[in-house]
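[1] can't give you the sequence, but here's the structure:
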């Protein structure tokens, strides 16, 4: 197309990512708060400032940080034909869940994503994927992205931002902030999502780790929270 830039062509090529990572894609992401519901209940998240700080910590030290590293490694295994390594990576991704609800969060979304994308967006990598059990969400999305030839960096940025957008949406539904404040937070955290994508693109499994203990504890507390809107 006349006047189309290389960057524009790349963006169009990865356009399905916007569908796969949108709230409309049938993975049930709207049902999970990643323990934000407990954080709101106990007062750790009380307004936009505390939510922004909580989410920034997750990007730098929590599960989203590790999920992006796992995503990048899974993408590379698909590219390089490392089927056995991919299965081991998936086992590791599931094992890293620190609570029953985090385990449910990653496998329920991973399995649902895989089912939906295979039906509507088939490719060889998805056809050849032969796991005996559950699939972790970052691994499932990475396999689809790599199988369709989507660039790793763009895929990582979209994945990280979608994770954070879902958590902001959960916080808005829980009531400590409104829609406009939620959008302000997403704008403020977008550079942090890009920074995480930049880090994860070059990271190895040795870089896995975390220190978001309050979030992990919240996921345990949420299991017995008396009144709940979310599954995690």
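    That came through fine. The structure displayed is predicted, hence computed values, not measured ones.

[2] going by C-alpha atoms from here, please, whenever you check contacts or count neighbours.
    Noted.

[3] now do the same contact list for the residue most central in space within the chain.
    Centrality entry for the chain: nearest residue to the mean C-alpha point is residue 163, 4.3 Å, by Cα atoms, centre = their mean. Residue 163 makes contact with residue 64, according to Cα atoms under 8 Å, 6 or more residues apart in numbering.

[4] make it 10 Å
    Residue 163 makes contacts with 21, 29, 34, 55, 59, 64, 67, 193, as judged by Cα atoms under 10 Å, 6 or more residues apart in numbering.

[5] next one: residue 111
    The contact partners of residue 111, taken as Cα under 10 Å, 6+ apart, are 27, 133-137, 140.

[6] the contacts of residue 163 into CSV, with extra columns for distance to residue 187, neighbour count and secondary structure?
    What follows is these, written out as CSV (distance: Cα to Cα, whole Å; neighbours: other Cα atoms under 10 Å; DSSP: H, G, I helix; E, B strand; the rest coil):
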residue, distance to residue 187, neighbour count, secondary structure
21, 17, 22, coil
29, 21, 24, helix
34, 20, 24, coil
55, 12, 23, helix
59, 14, 25, helix
64, 17, 23, helix
67, 21, 25, helix
193, 10, 27, helix
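
[7] going by distance to residue 91, which of those wins?
    Nearest to residue 91 among the contacts of residue 163 is residue 67, at 13.1 Å by Cα to Cα.

[8] so which helix or strand takes in the residue nearest to the centre of the chain?
    Using DSSP states H and E, residue 163 sits in helix 152-174.

[9] buried residues in that helix, which are they?
    152-172, 174 (16 or more other Cα atoms under 10 Å).

[10] this is the other structure I want to compare:
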């Protein structure tokens, strides 16, 4: 007879694997299509080598992702698990209203819709993610809120879910740096190592934020994103 104690590690392993799945660059949501202003920073000469790219992404992790999207994901996971659809709608609108440029907003909308479609295609294997997203009637769904829904259906902790979300973002951004600076794969691995050491502090900061302390304010990034919308030659959609 299997005891509850013997079953617990299996559940935890399953939750961890699902978070790794959500964080994987292979997830068909199109994250690889975006540089989130990094390509424009390269064009402006603000990022030109491994050191400047690593510094740029470290700042973006702490000043942008941690204070906005990671905080939203943490709060949305709790709301999804509690069935608070009104709260989910509020968080989704906050993401839409705080995207500082059109291309940033379109990125969040496109990735959110793609994750919704991913959940629909999984059917029963999606463990009710699609049905829960449909019930929330998000129009349009944003990526942080839809990703939180998928994470909430696992038994992973909020912190582990945020660690996965942040590392998935980091992998995409390092790949964007490799292509746009450009850099070699070894430089990319060094950047990943540096950013991975920063992620736990960024996650802990995000989890401590309340609604009145959550913010989306990165003026230089917004300026670069606006310039990128009309940049003559580019690899990425943002």
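    Received the coordinates, thanks. Owing to the predicted nature of the structure, the values given are computational and were not obtained by experimental measurement.

[11] sorry, back to before: trace the residue nearest to the centre of the first structure over to the second structure, please.
    Residue pairing (TM-score structural alignment): residue 163 of the first structure is matched to residue 169 of the second structure.

[12] aligned counterpart of residue 148 of the first structure in the second structure, please.
    Match for residue 148 of the first structure (TM-score structural alignment): residue 154.

[13] hang on, isn't residue 84 of the first structure packed against residue 77?
    Yes - counting by Cα atoms under 10 Å, residue 77 is a contact partner of residue 84 of the first structure at 9.0 Å.

[14] look at these two and report which has more neighbours.
    Neighbours per residue (other Cα atoms under 10 Å) separate residue 84 of the first structure from residue 77, with residue 77 holding more: 20 against 11.

[15] the second structure: which residue goes with that one?
    Checking TM-score structural alignment: residue 77 of the first structure goes with residue 79.

[16] now swap in residue 44 of the first structure and tell me
    Superposed on the second structure with TM-score structural alignment, residue 44 of the first structure falls opposite residue 46.

[17] my read: that match touches residue 40, true?
    Yes - in terms of Cα under 10 Å, residue 46 of the second structure counts as a neighbour of residue 40; the distance is 8.7 Å.

[18] name the residue in those two with the higher neighbour count.
    residue 40 (25 against 14).

[19] distance-wise, check the more buried one relative to residue 173 of the second structure.
    13 Å (Cα to Cα, to the nearest Å).

[20] now do residue 148 of the second structure
    From residue 148 of the second structure to residue 173 of the second structure the distance is 20 Å (Cα to Cα).

[21] now swap in residue 93 of the second structure and tell me
    25 Å.

[22] same question, residue 85 of the second structure
    31 Å.

[23] next up, identify which helix or strand the counterpart of residue 190 of the second structure in the first structure is on.
    Mapped onto the first structure by TM-score structural alignment, residue 190 of the second structure lines up with residue 184. Secondary structure from DSSP H and E places residue 184 of the first structure in helix 179-202.

[24] quick check: that helix compared with the second structure, mean distance?
    With mean Cα distance after the TM-score superposition for the first structure, helix 179-202 of the first structure departs from the second structure by a mean of 1.2 Å once superposed.

[25] and that helix, what does it pack against?
    helix 48-61, helix 63-80, helix 152-174 (3 or more Cα pairs under 10 Å, 6 or more residues apart in numbering; DSSP states H and E).

[26] how big is the offset of the shortest one relative to the second structure?
    Relative to the second structure, and after both are superposed, helix 48-61 of the first structure has an average distance of 0.9 Å to its aligned residues, where the measure is mean Cα distance after the TM-score superposition for the first structure.

[27] helices and strands around that helix, which ones?
    helix 36-42, helix 63-80, helix 152-174, helix 179-202, helix 213-222.

[28] just want the angle from the second one to helix 213-222.
    In this structure, helix 63-80 of the first structure runs at an angle of 100 degrees to helix 213-222, with axes from the mean of the first three to the mean of the last three Cα atoms, to 10 degrees as the basis.

[29] what about the next helix or strand along the chain from helix 63-80 of the first structure, how far off from the second structure?
    Remark: after helix 63-80 of the first structure, the chain's next helix or strand is helix 83-95, criterion DSSP H and E. Helix 83-95 of the first structure: mean distance to aligned residues in the second structure after superposition is 0.9 Å, counting by mean Cα distance after the TM-score superposition for the first structure.

[30] quick one: the helix or strand just after helix 83-95 of the first structure to helix 213-222, angle?
    Remark: after helix 83-95 of the first structure, the chain's next helix or strand is helix 100-120, criterion DSSP H and E. Relative orientation of helix 100-120 of the first structure versus helix 213-222 (the same axes, to 10 degrees): 90 degrees.

[31] buried residues in helix 100-120 of the first structure?
    101-114, 117.

[32] right, I'll call it a day here.
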